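> predicted coordinates and the sequence they were generated for:
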Amino acid sequence: MTTALELLQKRRSVKPAELVAPAPTPEQIETLLTIASRVPDHGKLTPWRFIIIDGAARDAAGTIVRDVFKSKNEDADDARLEIERTRFSRAPLVIAVVSAAAPHVKIPEWEQVLSAGAATMNLVTAAHALGFAANWITEWYGYDEEVLKRFGLKPGERIAGFVHIGTAARPPEDRPRPALADIVTHFKA
């Protein structure tokens, strides 16, 4: 069995709160994003982009999330507002993958969305290949128009995922996976 297959068989998501320093270096982040960019992209449209959220930017992003949450939930208590404020400081690095799918004369939008998903999964897999752990999540703020606007998304852009990256504080536990017999059929002529 190849190392790549072993990696794919063993990859596990790690909860953002269980991701600790160290995070990837700037050179490793460049490697991650280079690998994330090597995905099927019918028409070479590059229908995705990346936003790196690290260092003090994690707190700034969390403040945006808290402020937007508070504006929509005026009765939220301080404990809940603190949860919202720390959304991006749970892991030492967060990379947002932005889907920029748009109508095209030849390339269906669905293919463009799938390309953004493939870029997100490549990012997760590459993080694990470099010895880090990751978690791909969106949560409510990934769909909130005000948050997206304040994060610099353009009209029509969407969050494919926020990939939280760091070092696993402890080995991740596996979870039950579907039995192939339950999810595989054979087409018959």
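Cool, got the structure. Remember, predicted model here, so these are calculated numbers, not experimental data.
> from here on, contacts and neighbour counts on C-alpha atoms
Will do.
> who's in contact with stretch 103-110?
The contact list for stretch 103-110, computed with C-alpha atoms under 8 Å, 6 or more residues apart in numbering, reads His42, Gly43, Ala101, Ala102.
> list buried residues within these.
Buried subset of those (neighbour count, 16 or more other C-alpha atoms under 10 Å): Ala101, Ala102.
> of all the contacts of stretch 103-110, which comes closest to Phe151?
Ala101 (17.6 Å; C-alpha to C-alpha).
> taking the contacts of stretch 103-110 one by one, which sit in helices?
When DSSP state H is applied, those are split such that none fall in helices.
> try it against this one:
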Amino acid sequence: MNDTMLNDRSSLLSLLETRRSAKPREMVGPSPSPAELERILTIAARSPDHGKLAPWRFVTIAEAQRDAFETILREALAAEDPCASVAKHQKETEFAHYAGSLVVLVSAPVENHKIPVWEQQLACGAAGMNLLLAAHALGFVAGWVTGWRAYSERVRGAFCGPGERIAGFIFIGHPGREMEDRSRPALGDVAREWEAPAA
């Protein structure tokens, strides 16, 4: 293996070791350019996909569409919580207008297929993870969030077809402040050697 290959592998490992999620409410611009966003989504689609079903969708919300998105969120909130405070409605306005590009990740499993829905949902999650890594590799930060919006029928209906559901809202931009890494689980808490059952 030559030095170039070793350096490339070292850079890739460093990339994986340093990716972290950003809080969308703290992001600033600029957003990815159209070409950069296309590249991010193209990489995201290179995910493990048993059956080659592509059981996910990427729905982008343009800056000019944020007001319409806000309207949907406010209508959904009013339907789910008729007594929602002004502050809660203002929070939806802020969410709809967070800085950065916004991609709605949709889980779109193929029903009644030999590939179980669970495996297709895992593939959607892998596509989301690839999206985060691609954004990081291009010098951006990303935040993948869900919350009540992802489970609202009103919001789901604006982005999903029958049998689909929102896997998350992913914002892509730049950090508005120095990011801090969170604590990670100790390897011993999440990994172990298999012990074969006694005969």
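Noted; the coordinates are in hand. As the structure is a prediction and not an experimental result, all values here were calculated from the model.
> could you get me the TM-score between them?
Overlay of the two chains. TM-score (TM-score structural alignment, normalised by the length of the first structure): 0.94; 188 aligned residues with a C-alpha RMSD of 1.3 Å.
> mean deviation, the longest strand seen in the first structure versus the second structure?
Across the first structure, the longest stretch assigned as strand under DSSP state E is strand 158-168. Here the mean offset of strand 158-168 of the first structure against the second structure after fitting is 0.9 Å, by mean C-alpha distance after the TM-score superposition for the first structure.
> tell me, that strand lands on which residues of the second structure?
Matched against the second structure by TM-score structural alignment, strand 158-168 of the first structure falls on residues 165-175.
> quick one: Ala137 of the second structure and Leu15 touch, right?
Yes: here Ala137 of the second structure reaches Leu15: they are 6.8 Å apart, a contact under C-alpha atoms under 8 Å.
> quick revisit: how much does whatever helix or strand comes next after the longest strand of the first structure stray from the second structure?
Downstream of strand 158-168 of the first structure, the first helix or strand assigned by DSSP states H and E is helix 180-183. Mean deviation of helix 180-183 of the first structure relative to the second structure after superposition (mean C-alpha distance after the TM-score superposition for the first structure): 1.1 Å.
> what stretch of the second structure does helix 180-183 of the first structure fall on?
With TM-score structural alignment as the criterion, helix 180-183 of the first structure aligns to 187-190.
> before we move on, the earlier item: the longest strand of the first structure packs against which elements?
strand 19-20, strand 93-99, helix 109-129, strand 133-137 (3 or more C-alpha pairs under 8 Å, 6 or more residues apart in numbering; DSSP states H and E).
> can you rerun that using 10 Å?
When contacts are defined as 3 or more C-alpha pairs under 10 Å, 6 or more residues apart in numbering; DSSP states H and E, strand 158-168 of the first structure sits against strand 19-20, strand 48-54, strand 93-99, helix 109-129, strand 133-137, helix 145-150.
> report the angle between that strand and helix 109-129.
10 degrees (axes from the mean of the first three to the mean of the last three C-alpha atoms, to 10 degrees).
> what's near enough to touch the residue of the first structure positioned farthest from its centre?
Using C-alpha atoms, centre = their mean, the residue of the first structure lying farthest from its centre is Ala189. It sits 39.5 Å away. Counting by C-alpha atoms under 10 Å, 6 or more residues apart in numbering, Ala189 of the first structure makes contact with nothing.
> before I go, just wanted to say thanks for your time.
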